[in-house]
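Undergrad: Need the 3D shape of this:
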Amino acid sequence: MKATELRAKDTEALTKELGELLRAHFSLRMQHATQQLSNISQLRKTRRDIARVRTVLNQKAAAK
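TA: The predicted structure is shown next:
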């Protein structure tokens, strides 16, 4: 997910996307804790996607 794609979305869609990413990250953390996660790099990707979404949300809030 790129920041340019996120900037094209409105705040409601970004908030929904953030919720989905947080749920996915929680699920990945639980899989990792129970040693069911084979691709650990997914944790890093979701964490960075969450940061991107939060950054774009903060930029939109500051612009208002």
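
Undergrad: Please count neighbours and contacts with C-alpha atoms only from this point.
TA: OK.

Undergrad: Quick one: residues contacting the most centrally placed residue in the chain.
TA: Residue closest to the average C-alpha location in the chain (Cα atoms, centre = their mean): residue 50, at 2.6 Å. Listed by Cα atoms under 8 Å, 6 or more residues apart in numbering, the contact set of residue 50 reads 18, 21-22.

Undergrad: I'd like the structure of this one too, to check against the first:
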Amino acid sequence: MKPAELRDLSEQELTAQIHSARRDLLGLRFQHATGELENTAGMRRAKREIARALTIAKERGIEING
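TA: Model (predicted):
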């Protein structure tokens, strides 16, 4: 998601987006560890998406655990 799209989300939607992105990254890490992941650029993209969402959450003062 683009930063502008993330800023339009409500607090609950933003939190859900962060948890979903973290779950996706975990899946990508497992695929990479088992040799199933062909496109490793997806891991970098997922990390950046998490970082963007966490930055916006911090700007709003939302506490994200985990």
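
Undergrad: can you list the contacts of residue 50 of structure 1 in CSV and add distance to residue 10 of structure 1, secondary structure and neighbour count?
TA: Listed next are the contacts of residue 50 of structure 1 as CSV, based on distance: Cα to Cα, whole Å; DSSP: H, G, I helix; E, B strand; the rest coil; neighbours: other Cα atoms under 10 Å:
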residue, distance to residue 10 of structure 1, secondary structure, neighbour count
18, 12, helix, 19
21, 17, helix, 17
22, 18, helix, 15
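
Undergrad: circling back: buried ones in whatever helix or strand the residue nearest to the centre of structure 1 lives in?
TA: Using DSSP states H and E, residue 50 of structure 1 sits within helix 41-63. Within helix 41-63 of structure 1, the residues that count as buried by 16 or more other Cα atoms under 10 Å are 43, 46, 49-50, 52-53, 56-57.

Undergrad: Also stretch 18-32 of structure 1?
TA: 18, 21, 24-25, 28-29.

Undergrad: That stretch: average distance to aligned residues in structure 2?
TA: For stretch 18-32 of structure 1, the mean deviation from structure 2 after alignment is 0.3 Å (mean Cα distance after the TM-score superposition for structure 1).
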